[in-house]
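Peer 1: Give me a 3D structure for the following:
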Amino acid sequence: MRVVIASRIFSPEPAAASFRLASLANALTERGDQVTVMTTTSRSGERPATRPNVTIRRFPVLRDRDGYVRGYLQYLSFDIPLFFRLLFERRPDVFVSEPPPTTGVVVRVVSALTRVPYVYYAADVWSDAAESTGAPRFVVRVLRLVEAHVLRHAKRVIAVSDGVARRVDELSGARHSVVVPNGIDTTIFSPGSSSPRSAPTVIYAGTTSEWQGADIFVRAMPEVRKRIPGARLIFLGQGSAWESLEALAEQLAPGAVEFRGVVSPDRAAATLRSARVAAVSLKPGQGYDFAIPTKIFAAVACGTPVLFTGPGPAADIIEGAGLGLAVNYEVATVADALTTMLRDRTWDPGNLAEWAEKNASLATAGRRAAQVVSDAGAGAT
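Peer 2: I've put the predicted structure just below:
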């Protein structure tokens, strides 16, 4: 079977979408399928990955000042050429489309012209997120119509959580979504030869967008430092909130918060191993209440307990499996929880990593997603 994946983001860019799509591509080739990825040229300084039996076709696009393909012009700079790239590509058995919905529209149109089915990989619901962040009503209405159209005509929709699947079914009016939770590469994110966790360090590893509300950890640090003078908060990654976080840290907790920027997965894993706590947040009411951040799995796979603050199913997973603490999105509550976890050494790294291997392996997620794609390409109903 021939599969073409269309995505503005792919390995080596450090993001959950890159990881899950690379895992999907690998799992498909393990089944004997031929995979072509239509994506963008890598950012300056990044070394494009090569994968056995996966053909990666890259095309230059516009990026914002942080290096992301994010924003209407940036999306169009990928989507418009993508139409012609897909149309003149050797006919596959199935397309796979990653958000945003504009990319989904391109894939939908080409699918109709070529009579090739497509699978849509829904990490979240973009129209709901746009509405919650105060986008103009007209924009939200158009985006919702576009997204619903893309979802409705997909042969299958892969949803990363039950909440996303329910919303997808509501929007599309169909019942063709399949839940495949995100996973993490446990060959990289593992306890390994862990560094001593002697320093009271908290790590936030990943994207810092406004909807994630990572500023709550910065706001909590002054109180944490009163109780644990040597406590530190380290940010790894980047995002639209990065500069505002730096300014806030300088104002509220000078010397207590460190920003290291984007690092390789290996370095991120090593840093997580050395920390006592991994910080993960979702700001309530931003359209992502049903999200389950991959940051949770990366930390747990390294044997590091998680402090999660925010709404949704992530809290139930953490509390139910004993992966750390889940608390309300309030500064005082977060400060209390951070203090408790920095002092508490009861979480066993081996147990945490074992849970991740059994429940959050990227390879397992890739194989499940590959089965969905294979069924769609084979004409399963």
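Peer 1: From now on I want contacts and neighbour counts done on CA atoms only, so please keep to that.
Peer 2: Noted.
Peer 1: got the residue ranges for the strands in this protein?
Peer 2: For the chain, the strands defined by DSSP state E occupy 2-6, 34-40, 54-59, 94-97, 118-122, 156-159, 177-179, 201-205, 232-236, 257-259, 277-281, 306-309, 324-327.
Peer 1: quick one: the helices in the stretch 251-381 of the chain?
Peer 2: Along the stretch 251-381 of the chain, counting by DSSP state H, counting those that start in this stretch, helices occupy 265-274, 294-301, 313-321, 331-343, 349-359, 362-377.
Peer 1: So for Ile80, which of the ones you listed sits nearest?
Peer 2: Shortest distance between Ile80 and the helices of the stretch 251-381 of the chain, using CA to CA, is found for helix 362-377: 24.4 Å.
Peer 1: if we can go back for a sec, out of the strands of the chain, the one nearest Thr333 is which?
Peer 2: Here strand 324-327 is closest among these (CA to CA), at 6.9 Å.
Peer 1: Endpoints of stretch 209-217, how far apart?
Peer 2: Length of stretch 209-217, first residue to last, CA to CA, to the nearest Å: 14 Å.
Peer 1: scratch that, stretch 350-366
Peer 2: 24 Å.
Peer 1: Could you double-check that Arg8 sits in contact with Ser42?
Peer 2: No: taking contacts as CA atoms under 8 Å, Arg8 lies outside contact range of Ser42: 10.2 Å.
Peer 1: Looking at the two, which has the bigger crowd around it?
Peer 2: Ranked by neighbour count (other CA atoms under 10 Å), Arg8 and Ser42 place Arg8 first, with 29 against 20.
Peer 1: For that one, give its distance to Ser18.
Peer 2: The value you get for Arg8 to Ser18, if CA to CA is used, is 9 Å.
Peer 1: same deal with Pro136?
Peer 2: In terms of CA to CA, Pro136 sits 30 Å off from Ser18.
Peer 1: okay, the two: which has more neighbours?
Peer 2: Ser18 (17 against 10).
Peer 1: what's near enough to touch that one?
Peer 2: Ile9, Phe10, Ser11, Pro12 (CA atoms under 8 Å, 6 or more residues apart in numbering).
Peer 1: Tell me, how many residues neighbour the second one?
Peer 2: Using other CA under 10 Å as the criterion, Phe10 is surrounded by 27 other residues.
Peer 1: Surely it is in contact with Leu21?
Peer 2: Yes: applying CA under 8 Å as the test, Phe10 and Leu21 come out as touching, 6.9 Å apart.
Peer 1: Please give the structure of this sequence too, so both can be compared:
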Amino acid sequence: MTRVLHVLDHSLPLHSGYTFRTRAIMAAQVAAGLDVRGMTGQRHTADGPPNEAVEGLLFHRTPGTASGPPGVREWREVGALADAIVKLAHDWRPDVLHAHSPALCGRAAIRAGAALGIPVVYEIRAFWEDAAVGNGTGRAGSVKYRLTRALEDAVVRDADAVFTICNGLRDDLAERGHPAGKIGLSPNGVDLTLFGAPPARDAALGARLGLGSGPVVGFIGSFYDYEGLDVLIDAMPRLIARQPGARLLLVGGGPMDAALRTQAEASPAREAIVFTGRVPHREVERYYSLVDVLAYPRKASRLTDLVTPLKPLEAMAQGRLVAASDVGGHRELIADGTTGTLFAPDDPAACADALADLFDDRSGRAAMRDRARAHVAEHHDWARNARRYQDVYQHLLARRNNGELSAAA
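Peer 2: All right, here's what the predicted structure looks like:
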């Protein structure tokens, strides 16, 4: 039985798109007969034991907290995580280290892999320098941006194999000069066993929120600037002109929460915009039941053009209609007019018209939902996606056994 140690920034029981993807990968690999565990670095700050079982998956924690000036602190994080991997390997001997971005995890795995003589797979879910720009914590072209990019390039160079979650990331790496044959694709996916028939509308919750008879446009997630929720709010007056009963339901929170609430309060459509704040994960399905169309109005940027999000796939798997901005990350997931609707980014009028047209087309909506779910089942089911990893693992192990792999320092 192949043993795989996933090297992670953070994990369950924390809830994020990152941890949900990790859970899906590990669960699919367990179902396929692999022996898998996770190891988190010092940025996993949730309270818990050093060895923690969550939802049937075992995670090991790196102890301590790194300190020091920028650069030194991150290098200490890498050292602590590498040491924790090597220590675990003395008792539980992994065959493969599968590190997930950020590059700090990749560098720690490469250091540990060299000490242990085992291959390293590095998976990039986003370029973290671009994510920092997107969420307002970084600036394009800054020293930190360039250093993060350089570290990423070094990890890609030294890893034995690389995966990205979408073509945008893979193509960008190839343009930087990395061999395309070294870079595999493992697209975002969903565990279809978690999605049955869409839940019945929770009428009591809808009445408490004042949604009326709808239709309801919804967004459920984190409120970052790049998500374009300000565009969605600005689209509401025009949408209401065509669909007088339309409501906007915003579920979640984040850095843009206060600004969005202020914007909504000043809108002519303020009575039609409902904020719920963050809701417990176990309650999310109730809010999904109220939404007729899930909207993802991401703004045009390097981040949104290169990276595919997970939320639209989950909505499609649930049999929900999806409308999204026409950026690269969405184009990889949604065929306009076939599995969803795309509209020009950063354009409230285009957003409003696309939503209104979708509501007007009553006869075509059921078929679009069916096509979307079939697309997810065929191309984004983790039961299938996980096989991509196993092929690469076996290839690397065969090369190691034949003496063809050389450990990177």
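Peer 1: Let's have the strands of the first structure in a markdown table, adding mean neighbour count and distance to Ala363 of the first structure.
Peer 2: Below are the strands of the first structure laid out as a markdown table (neighbours: other CA atoms under 10 Å; distance: least, CA to CA, whole Å):
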| stretch | mean neighbour count | distance to Ala363 of the first structure |
| --- | --- | --- |
| strand 2-6 | 24 | 18 |
| strand 34-40 | 21 | 17 |
| strand 54-59 | 16 | 16 |
| strand 94-97 | 26 | 18 |
| strand 118-122 | 28 | 17 |
| strand 156-159 | 27 | 16 |
| strand 177-179 | 22 | 15 |
| strand 201-205 | 25 | 21 |
| strand 232-236 | 21 | 24 |
| strand 257-259 | 19 | 31 |
| strand 277-281 | 26 | 23 |
| strand 306-309 | 27 | 22 |
| strand 324-327 | 21 | 24 |
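Peer 1: wait, which of the ones you listed is closest to Ala269 of the first structure?
Peer 2: Evaluated over those, closeness to Ala269 of the first structure peaks at strand 201-205, with 9.3 Å, by CA to CA.
Peer 1: Identify the residue nearest Gly319 of the second structure in space, chain neighbours excluded?
Peer 2: Closest residue to Gly319 of the second structure apart from its sequence neighbours, by CA to CA, 6 or more residues apart in numbering: Arg369 at 5.4 Å.
Peer 1: wait, isn't that neighbour in contact with Arg320?
Peer 2: Yes: with contact defined as CA under 8 Å, Arg369 of the second structure reaches Arg320; the gap is 6.2 Å.
Peer 1: who has more neighbours, the two?
Peer 2: Taking neighbours as other CA under 10 Å, Arg369 of the second structure and Arg320 compare with Arg320 leading, 26 against 22.
Peer 1: list the contacts for the corresponding residue of the first structure for that one?
Peer 2: Alignment note (TM-score structural alignment): Arg320 of the second structure maps to Thr304 of the first structure. Listed by CA under 8 Å, 6+ apart, the contact partners of Thr304 of the first structure are Leu272, Arg273, Ala275, Arg276, Val277, Ala278, Trp347, Pro349, Leu352.
Peer 1: Next, work out how far apart the second one and Ala298 of the first structure are.
Peer 2: The reference is to Arg273 of the first structure. 10 Å.
Peer 1: same deal with Phe84 of the first structure?
Peer 2: Counting by CA to CA, the separation of Phe84 of the first structure from Ala298 of the first structure is 37 Å.
Peer 1: When the two are compared, which one has more neighbours?
Peer 2: The neighbour comparison of Phe84 of the first structure against Ala298 (other CA under 10 Å) goes to Ala298, with 30 against 12.
Peer 1: Contacts only, for that one.
Peer 2: Ile184, Asp185, Phe189, Ala269.
Peer 1: surely the second one meets Gly366?
Peer 2: So that's Asp185 of the first structure. No: using CA under 8 Å, Asp185 of the first structure is not in contact with Gly366; the gap is 10.5 Å.
Peer 1: More neighbours: these two, which one.
Peer 2: Higher neighbour count among Asp185 of the first structure and Gly366: Gly366, with 25 against 21, using other CA under 10 Å.
Peer 1: Contacts only, for the closest residue to Met26 of the second structure other than its chain neighbours.
Peer 2: Counting by CA to CA, 6+ apart, the nearest residue to Met26 of the second structure once its immediate chain neighbours are dropped is Val36, at 6.6 Å. Val36 of the second structure sits next to Arg3, Val4, Leu5, His6, Met26, Gln29, Val30, Leu58 when contact means CA under 8 Å, 6+ apart.
Peer 1: what does Gly221 of the second structure give?
Peer 2: Val251, Gly252, Gly253.
Peer 1: what does Arg242 of the second structure align to in the first structure?
Peer 2: Aligned counterpart of Arg242 of the second structure in the first structure: Arg227 (TM-score structural alignment).
Peer 1: The closest residue to that match other than its chain neighbours and Asp33 of the first structure: what is the separation?
Peer 2: With sequence-adjacent residues excluded and distances taken as CA to CA, 6+ apart, Arg227 of the first structure is closest to Thr339, at 7.3 Å. Distance of Thr339 of the first structure to Asp33 of the first structure, computed by CA to CA: 50 Å.
Peer 1: Asp215 of the first structure too?
Peer 2: Asp215 of the first structure is 44 Å from Asp33 of the first structure, by CA to CA.
Peer 1: Tell me which of the contacts of Ala298 of the first structure you also see in the second structure.
Peer 2: Compared against the second structure with both residues aligned by TM-score structural alignment, their matches' CA atoms under 8 Å, the contacts of Ala298 of the first structure retain Ile184.
Peer 1: who wins for neighbours among the contacts of Ala298 of the first structure?
Peer 2: Within the contacts of Ala298 of the first structure, Ile184 tops the neighbour count with 29 neighbours, counted by other CA under 10 Å.
Peer 1: which one is that one nearest to, not counting chain neighbours?
Peer 2: Using CA to CA, 6+ apart and skipping the chain neighbours, the partner closest in space to Ile184 of the first structure is Leu362 (4.5 Å).
Peer 1: residue in the second structure matching the one you found?
Peer 2: Aligned by TM-score structural alignment, Leu362 of the first structure pairs with Trp382 of the second structure.
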